[in-house]
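Enquirer: this is the structure alone, sequence omitted:
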């Protein structure tokens, strides 16, 4: 296994190294959503050929994939010529991590005048004009080391993989012209482990149409990829301690078969079949929006999330408060205890008390929902700002 990383020289005649004249235009008028960029987007910015770089793991889809597709579509909407480039990546068995790292360093993006990297190892692709919107690094080599979510073996080989990942980040992240992150959590981690400064750039929703409040119903909605780190199982375990009126809807694709099996087993073991609906699989954006509109509240309880998460942002657009946990990380950017939702300790009885509170005073729940909507409106999380920052 290699112990040192050497810069990979550019291919001879690599088109990505040649300077191209930039087109300049007034504010673009085309829009795939039928809307024009707002007044906050500067006129006269150059129109570029842009490659958005993200990783690709077959049959796994989460917030990062949604953001990569949204960014690519929005760049086109604002007049740029954009392409989404997915770099295949696997972390099982662990040596595959280094194969993915090397593969990214060997990739070239012919014709791109700007590349925007999002995740490890895709953000390691070489380019003279590269900007990063860092969603997260390979956290198993950083803050998840020595935790239950470490992933890498605590062996000589695992330590070597960890060290090479860190060395690669220390060397190649500094080659970016500018580094933005999706939250203060990600920025703080990058500074703590790599000593690299960055600027926070909050991700907006692609399209908030259809996300509104229809009613405050009789269930708590928990959408998203089903996996151990998202901890949907905590909500099921909590339900055994809740009042009988509390109901839960979990919706999302399982990351591994054992993730879905755990949820089904807990539902069966605790006799919660009448109170927990588990929609294990893909649901459309329209279906998801319909559940948001009719939910009483939402729950999002991952372990140490990098950002506030799309679940939180979508819920707030629908005026639904969110339950999260004290160790859920960046979600606390939006969830303020007793104001826009509840924050509970990551154990079943504490979560149960918060779930009960949503039902005990539904008028207060509705007030928190309205406050959550007002709060995100005050933050001006919009695409005009994002596209201008990434392309200037």
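Expert: Happy to help now that I have it. If you're wondering where the values come from, they're calculated on a predicted model, not measured in any experiment.

Enquirer: hey, let's count contacts and neighbours off CA atoms from now on
Expert: Will do.

Enquirer: how about the strands in the stretch 51-200 of the chain?
Expert: For the stretch 51-200 of the chain, strands defined by DSSP state E, counting those that start in this stretch occupy the ranges 81-88, 114-119, 130-136, 178-181, 199-200.

Enquirer: just send those back as CSV, with mean neighbour count too.
Expert: Converted to CSV, the strands of the stretch 51-200 of the chain look like this (neighbours: other C-alpha atoms under 10 Å):
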stretch, mean neighbour count
strand 81-88, 18
strand 114-119, 26
strand 130-136, 23
strand 178-181, 22
strand 199-200, 16
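
Enquirer: residue 349: which of those is closest?
Expert: Closest approach to residue 349 among the strands of the stretch 51-200 of the chain (C-alpha to C-alpha): strand 130-136, 31.1 Å.

Enquirer: what helices or strands is that closest one leaning on?
Expert: strand 114-119, strand 178-181, helix 184-194 (3 or more C-alpha pairs under 8 Å, 6 or more residues apart in numbering; DSSP states H and E).

Enquirer: pull out the buried residues from the last one.
Expert: By neighbour count on 16 or more other C-alpha atoms under 10 Å, the buried set for helix 184-194 is 184, 185, 186, 187, 188, 189, 190, 194.

Enquirer: do stretch 253-269 as well
Expert: For stretch 253-269, a neighbour-count test (16+ other C-alpha under 10 Å) marks 253, 254, 255, 259, 260, 263, 264, 266, 267 as buried.

Enquirer: now for the fourth one: which residues touch it?
Expert: In other words, residue 259. 226, 227, 228 (C-alpha atoms under 8 Å, 6 or more residues apart in numbering).

Enquirer: need the contact list for the last one.
Expert: The neighbourhood of residue 228, defined by C-alpha under 8 Å, 6+ apart, consists of residue 259.

Enquirer: any idea how far it is from residue 132?
Expert: Relative to residue 132, residue 228 is positioned 28 Å away (C-alpha to C-alpha, to the nearest Å).

Enquirer: for the first one, same thing?
Expert: Distance, residue 226 to residue 132, using C-alpha to C-alpha: 27 Å.

Enquirer: alongside the first one, take a look at this:
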């Protein structure tokens, strides 16, 4: 009989398919591919206010997972579960109580700081041994935060995208996919376009709470186009014909956009404070890692616009780097940590 494993997924229940949702599906499929019986459990986690956040921690703590031989968690607060064979492959803690606290609240009120301290204490207790047999992180950015705020070490294993059909086409427009949220710094890309000399279009896809603000900032520049939410088919087409992919978030956990761009044979322009993308993009080889300054970003855009062959060559190197990141490596590491028998592929 195959070992039975639960992947406990914390989610808003919005039904949207983003990076987190693709992560859970990719992890499930990878574990099944090495011979495990995997069930993906979607458990609501509401972050509307601190009361609902506390309720979410309790919801996971109270889960009965005794029917499973092993449990894998990832996002906060799923790792509050209780199971003797629990491994966490951490996507992120609640960032608003961590590295983005000052960005959102400044010094914070006494009440907010008490809440922050409580979240840190809960997370540290839940993530350290023996409650968690082994702690993994999806990237160096997440592992660094764990060391800084929780005093915990994690093994880093990057995972790929499970968006299929990515391929190289022509090199026409700049492409910026993703959630339209202030932490993604779409405004920085819009500001950079004011300094771009080349007649190149910036296509921005996705939806989010800051969409209207970004559209207002871009008003009057005919080179900037917003598509709104798009299907995977349209997403693939925009990747396919991109000159380069612009990805300039603030301290991003992972950023599957980087891997998707590389698999489409496209270079990535990112910034030194963009977190994991800045660690994975090799400056001058697979894209550009520049200062988070609109003038500097514009200079890199103009360089690609003047030399599409350079973009093509960098994109080719990016694809080679992305191909080394596989779901099987992730699945084997997690199954080994759970001490469950598995069958790796012959390849």
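Expert: Perfect, thanks for sending it. For clarity, every value in this text was computed on a predicted model and none was experimentally measured.

Enquirer: TM-score of the superposition?
Expert: The TM-score (TM-score structural alignment, normalised by the length of the second structure) is 0.90; 333 aligned residues with a C-alpha RMSD of 1.8 Å.

Enquirer: hmm, back to that, so which of the buried residues of helix 184-194 of the first structure is the closest to residue 95 of the first structure?
Expert: Distances from residue 95 of the first structure to the buried residues of helix 184-194 of the first structure, taken by C-alpha to C-alpha, are shortest for residue 194, at 22.3 Å.

Enquirer: before we move on, what SS does residue 243 of the second structure have?
Expert: strand (DSSP: H, G, I helix; E, B strand; the rest coil).

Enquirer: now it, nearest residue through space, not along the chain?
Expert: residue 171 (4.0 Å; C-alpha to C-alpha, 6 or more residues apart in numbering).

Enquirer: in this structure residue 166 of the first structure contacts residue 141, no?
Expert: Yes - at 7.0 Å, residue 166 of the first structure and residue 141 qualify as touching, with contact defined as C-alpha atoms under 8 Å.

Enquirer: which one's more surrounded, the two?
Expert: residue 141 (20 against 17; other C-alpha atoms under 10 Å).

Enquirer: which residue packs closest to the most centrally placed residue in the first structure, ignoring adjacent ones?
Expert: For the first structure, residue 63 is the residue whose C-alpha lies nearest the centre (C-alpha atoms, centre = their mean; 3.8 Å). In this structure, residue 63 of the first structure finds its nearest non-sequential neighbour in residue 310, 6.5 Å apart by C-alpha to C-alpha, 6+ apart.

Enquirer: what does residue 306 of the second structure correspond to in the first structure?
Expert: Residue 306 of the second structure maps onto residue 360 in the first structure, with residues paired by TM-score structural alignment.

Enquirer: if you could redo that for residue 177 of the second structure, that was the one I meant.
Expert: Counting by TM-score structural alignment, residue 177 of the second structure lines up with residue 223 in the first structure.

Enquirer: excluding covalently adjacent residues, which one is nearest to its match?
Expert: Here the residue nearest residue 223 of the first structure, using C-alpha to C-alpha, 6+ apart, is residue 251, at 4.6 Å.

Enquirer: can you confirm that neighbour is in a helix?
Expert: No - the assignment for residue 251 of the first structure is strand, going by three-state DSSP, so no helix is present there.

Enquirer: isn't residue 266 of the second structure up against residue 314?
Expert: Yes - Residue 266 of the second structure is within contact range of residue 314, at 7.2 Å (criterion: C-alpha under 8 Å).

Enquirer: end to end, how far does stretch 261-278 of the first structure reach?
Expert: End-to-end for stretch 261-278 of the first structure, by C-alpha to C-alpha: 11 Å.

Enquirer: residues in contact with that stretch?
Expert: 232, 233, 236, 237, 239, 240, 246, 247, 248, 249, 250, 251.

Enquirer: got a list of what the corresponding residue of the first structure for residue 149 of the second structure touches?
Expert: Residue 149 of the second structure maps onto residue 193 in the first structure when the alignment is built from TM-score structural alignment. By C-alpha under 8 Å, 6+ apart, residue 193 of the first structure lies in contact with residue 142.

Enquirer: re the thing from before, isn't the residue nearest to residue 63 of the first structure up against residue 207?
Expert: No - counting by C-alpha under 8 Å, residue 310 of the first structure sits too far from residue 207 to count as a contact (11.8 Å).

Enquirer: who has more neighbours out of these two?
Expert: Comparing residue 310 of the first structure with residue 207 by other C-alpha under 10 Å, the one with more neighbours is residue 310, at 21 against 10.

Enquirer: from residue 223 of the first structure, how far out is the more buried one?
Expert: 10 Å.

Enquirer: not counting sequence-adjacent ones, nearest residue to residue 387 of the first structure?
Expert: Leaving aside its sequence neighbours, residue 387 of the first structure sits nearest to residue 75 (C-alpha to C-alpha, 6+ apart; 6.9 Å).

Enquirer: got a list of what that neighbour touches?
Expert: Per C-alpha under 8 Å, 6+ apart, neighbours of residue 75 of the first structure: 81, 82, 387.

Enquirer: who's in contact with the closest residue to residue 63 of the second structure other than its chain neighbours?
Expert: What sits nearest to residue 63 of the second structure in space, not counting adjacent residues and going by C-alpha to C-alpha, 6+ apart, is residue 81, at 6.5 Å. By C-alpha under 8 Å, 6+ apart, residue 81 of the second structure lies in contact with 60, 61, 62, 63, 126.
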